[in-house]
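In: with the input below, show me the fold.
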Amino acid sequence: MRRPVRIGNCSGFYGDRIAAAREMVEGGTGAEGIDVLCGDYLAELTMLILAKAQSRDPAGGFARTFLTQMEQVLGTCSDRGIKIVANAGGLNPAGLALALRELAERLGVSVRVAHVEGDDLRANLTEITPPVGAVAPVSANAYLGGWGIAEALGAGADVVVTGRVTDASLVVGPAAWWHGWGHTDWDRLAGAVVAGHVIECGPQATGGNYAFLDEITDRRYPGFPIAEVAADGSSVITKHADTGGLVSVGTVTAQLLYEIAEPAYLGPDVVTHFDTVGLTQQAEHRVAITGAVGSPPPETLKVALNDVGGYRNTMTMVLTGLDLEAKSEFAQEQLFDVLGGRDSFAEVDVRLLRFDAMDAPTNDQACAHLRITVKDSDPRKVGRAFSSGIMEIALAGYAGFHTTTPPTSESAFGVYRPAAVPRSSVTQVVVMPDGERLRIADPPTGPVPTPEVADRAAIASPAGPTCRAPLGSVLGARSGDKGGDANIGLWARDDAGYAWAREYLNVDRLRVLLGPEAAQLRIERFELPNLRAINVVVHGLLGQGVASSTRLDAQAKGLGEYVRSRMVDIPQSLVSAS
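Out: Sure, this is the predicted structure:
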């Protein structure tokens, strides 16, 4: 049995902190050093961005910032025997592997670079369900697992770059390789998925975007996270010494709840049952994760499709002072009269954003925003013709007219669609530096688990008088996007708070707290007693995904904090304890 493998993350998205790779590699040596450097660069929106880049340059389509990071650390990683694993290959992992070999030659560093391919389905769309249709998507990627990474490392690769693997696979693959796990080591694999899910978003696990700001006493930039994954699949989440932020049961809970749905978390290698996971504060900045249970993965793989949706433009008019509702109606009547009517566009979205206060002490506090977005397949309609129409009413409209920006041009937008494909239609292949191609076998599969009702035999909800207080005085939250859906994870810091939240936060109350935009949407609610948490999925809140959403917060990043700000009746004993 080998010691735990130390896997450090250096990226949570394409565009994250460039210095994170160097800081992770140089931040510790010996027992405090890392064995594997990993980075997550892909999301649904990123695949669309990379598709646009590849359309301009067929040799592109990968995350170029990864090359910048590797220029800083490749030599040190080679000297220390640190393996590198990243999904920065995007739509062109072979191209990134070639660029890395050229970089290594220029630096005089001897490394073996392998890549994993097979996720890109643009050349074979026939088996995808629901059917793709007559117009081919600009990207179509199956979510692969970690076994290709494990095979590449086992065959001697020093650097492994992939296309669209699941974010957690960047930990699952190295852990499976390090410990020699098999395809049916379900609980061990599930534990690695949990560890991977925690560190995949970088400093979100170490105090970043954390709801309870008062707990973050070290306000320096957070150190990026490290997962120490043991042979039995348990892990410890930590960070390098003398770095900012916090690793606590709270910060790890927040990230565990990020962008999930039902507790049975489906993946290509294993179904991970998040309602079995336990967290313990082992020491300062060290949180142990134990108890993860896994079961066989489904017979299909998730597929992310991105289509060209058309063109869009947004302009914002500022309304100030009195009669804001009337000014808003007047502005819309004038604008669409100038533009030939609302029906001249494929889609119109109008939002009156009220930031104003009566008798405001400053000019800014007396303002609201009238935000108008138009979409159409014809770029001429939504380009300068639209934004110049806004300016036509500048001297003819409501008192105090001004805009937040000068006239703007149109921009293309994409539409995200989730789909599935049989495993038999996808061939995962590792390509070694010498060109050898290693085909990766699929694991055994099983039926998709049905959601279970959580055991309610626990602490009774606190009784006694209540007081009006923000929900966030008792509960933390983290929210995000899953395609067109939004997820909000809510958790309590103690058993009494969870007992109250579990009883109080039914779907009807959640719908009220979420506000009018969720009034007609399907809301799912899942309990995770082991994490003192409730996970909420709001279906369709983001329309057809972040690239096409007209919400001001298109990725629902602030949705959890909005819910925490809502005033509710809370037992006084809980508010006093907080």
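In: C-alpha from now on. contacts and neighbour counts both.
Out: OK.
In: longest strand in the chain, by number of residues?
Out: Secondary structure of the chain read by DSSP state E shows that its longest strand is strand 300-320.
In: buried sites along the next helix-or-strand element following that one?
Out: Counting by DSSP states H and E, the element after strand 300-320 in chain order, helix or strand, is helix 324-339. Neighbour-count burial for helix 324-339 flags 324, 327, 328, 331, 332, 334, 335, 336, 339 (criterion: 16 or more other CA atoms under 10 Å).
In: got it, and stretch 344-362?
Out: So stretch 344-362, judged by 16+ other CA under 10 Å, has buried residues 345, 352, 356, 357.
In: one more to line up against the first:
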Amino acid sequence: MTEQVWIGAAAGFAGDRSDASGPLIETLARHDGPRFLIFETLAERTLALAQLDRLADPARGEVPALQRLLWPALAPCAAAGIKIIGNFGGANPFGAAAKIRSWAIELGCPGLKIAVVTGDDLRDAFSSADFAGMETDGALLSAKPAIISANAYLGADAIAKALGAGADIVVTGRVADPALVLGPLKYSFGWADDDWDRLAAGILAGHLLECGSQVTGGYFADPGVKDVPGLDVLGYPIAEVEPDGSFVVTKPAGTGGLVDRRTVTEQMLYEIHDPAAYLTPDVILDLTQAEIAEIGPDRVRVSGARGRARPETLKATVCFDGGWLAEAEISYAGPNAKSRAALAIETVMKRLARLHPSLRVRADLIGVVSVFGDTNGMRLAAEVPDVTDSDLRVRFAAESTDRAAAECLLDEVEALYCAGPAGGGGVRRRLTPRLRSASCLVDRKHVVPQVSFLEMA
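Out: Here you go, the predicted model:
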């Protein structure tokens, strides 16, 4: 049995830094044994945008940052024997794999074996009525809209199978984020499908790595409260995993950030709905008995994960047409800026109430009233706090299935240039097609993961 597995996480979302992989690869390359580099890039929103991209052009649909993230890593990983796993396939895993193949050839790495994991796409497996019957916590699908996409969260088995068949790069679409780590661990250690405690430990390692630099201090940083050095050269995490599932979280030497009990604890609880029963496709994780110990600078040992039998159903995200999102902004500065901004909001709201009464419009004074509530219903001059910098950015937004109504909002904001109040400037406007999504629970017998290999011709 392999004595230890090293896994580095080079991305925690689709917009992550492209230079994060360099220090990870240098560190992994200095060690023997199985080494893997994962890229977690597929939030629900990212997949929805990828589906829209694929609808516009069937040749697209991969994560847009694919080349930016992969290009710097391909040749160094090939030279060091580091295998790459990523869900950057988005809505088009085969298209992503074909692009990676072409870049590998261009970079002088023609011998790489690229595997594609599919089976998450359930769009043609069920009717709208079927999906409506499987929806959880809501009734968004009750009207039986036309389904644009439906993707189940796959587990780690197909990734492990691809690696067992010799894959150097594994490209997936929708998989559960921690499966990107559990897959290589199952392959390397030979963990059984019902070895619940070890599988749970692998899921916990994946959960800590899946958001990239969050666990090394990025999302943790709060100056004066939780200080983190060197955010400009932030190191990304590495897990050193033992056969029993215990592991050490660390980062490359010489990089910024930090790994300590606090960063690991905070990330461990991130987006956990129930610490005693975190549901994944592979196992139900119980982290209530997990032990976290600092064993050295930027080295935290994690053990004690417990697991129970995996759920009988898989989560699926179902997307359908969400109409249009209209966004427009304008700035007001100088003396009496707040009153002029308030008048701009009042003017636009009154006009749209006459022109498109059904359009629901949100207005924000960014930095004053935005994150914790909008200005709807406020008497701005009296209720919005005074601002001392006299520099305000007003944002209007509305969503509608009526494109003309959404465009009307954009036109009304731009008209403020001349229709007042005084001093408005810097208008920006954007109309974006939207998808809405709902969650469903699908019996896993309907989901059949598959592994395919691309020929490196």
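In: can you give me the TM-score here?
Out: In this superposition the chains share a TM-score of 0.85, using TM-score structural alignment, normalised by the length of structure 2; 428 aligned residues with a CA RMSD of 2.8 Å.
In: from the buried residues of helix 324-339 of structure 1, which is closest to residue 382 of structure 1?
Out: When those are compared for distance to residue 382 of structure 1 (CA to CA), residue 339 wins out at 10.1 Å.
In: so what's that closest one up against?
Out: 385, 386, 389 (CA atoms under 8 Å, 6 or more residues apart in numbering).
In: run the chain-centre distance for whichever strand or helix holds the first one.
Out: Here residue 385 of structure 1 is covered by helix 384-392, with elements defined by DSSP H and E. Once both centres are worked out by CA atoms, centre = their mean, to the nearest Å, helix 384-392 of structure 1 turns out to sit 35 Å from its chain's centre.
In: got the buried residues for that helix?
Out: 384, 385, 386, 387, 388, 389, 390, 391.
In: check the gap between the third one and residue 401 of structure 1 for me.
Out: Residue 386 of structure 1 is 17 Å from residue 401 of structure 1, where distance means CA to CA, to the nearest Å.
In: contacting residues around residue 433 of structure 2?
Out: Residue 433 of structure 2 neighbours (CA under 8 Å, 6+ apart): 322, 323, 324, 325.
In: reformat these as JSON lines; add neighbour count and distance to residue 194 of structure 2.
Out: JSON lines is the format used below for these (neighbours: other CA atoms under 10 Å; distance: CA to CA, whole Å):
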{"residue": "322", "neighbour count": "14", "distance to residue 194 of structure 2": "41"}
{"residue": "323", "neighbour count": "17", "distance to residue 194 of structure 2": "44"}
{"residue": "324", "neighbour count": "21", "distance to residue 194 of structure 2": "46"}
{"residue": "325", "neighbour count": "19", "distance to residue 194 of structure 2": "46"}
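In: the strands in the stretch 401-550 of structure 1, which residues?
Out: Counting by DSSP state E, counting those that start in this stretch, the stretch 401-550 of structure 1 has strands at residues 402-403, 411-422, 429-431, 437-439, 466-470, 475-482, 485-492, 523-528, 533-538.
In: for the third one, the distance to its chain's centre please.
Out: Think strand 429-431 of structure 1. For strand 429-431 of structure 1, the distance to the chain centre is 27 Å (CA atoms, centre = their mean).
In: what about that strand, how far off from structure 2?
Out: Compared with structure 2 after fitting, strand 429-431 of structure 1 deviates on average by 1.3 Å (mean CA distance after the TM-score superposition for structure 1).
In: and for that strand, what span of structure 2 is it aligned with?
Out: Counting by TM-score structural alignment, strand 429-431 of structure 1 lines up with residues 450-452 of structure 2.
In: list the buried residues in that stretch.
Out: So stretch 450-452 of structure 2, judged by 16+ other CA under 10 Å, has buried residues 450, 451.
In: cool, and stretch 212-230 of structure 2?
Out: Result for stretch 212-230 of structure 2 [16+ other CA under 10 Å]: buried residues 212, 213, 214, 215, 216, 217, 218, 220, 221, 228.
In: name the nearest residue to the third one, ignoring sequence neighbours.
Out: Read it as residue 214 of structure 2. residue 220 (6.4 Å; CA to CA, 6 or more residues apart in numbering).
In: ok, now which ones touch residue 434 of structure 2?
Out: 321, 322, 323, 324, 325.
In: follow-up on the earlier one: other SSEs contacting the helix holding residue 385 of structure 1?
Out: strand 300-320, helix 324-339 (3 or more CA pairs under 8 Å, 6 or more residues apart in numbering; DSSP states H and E).
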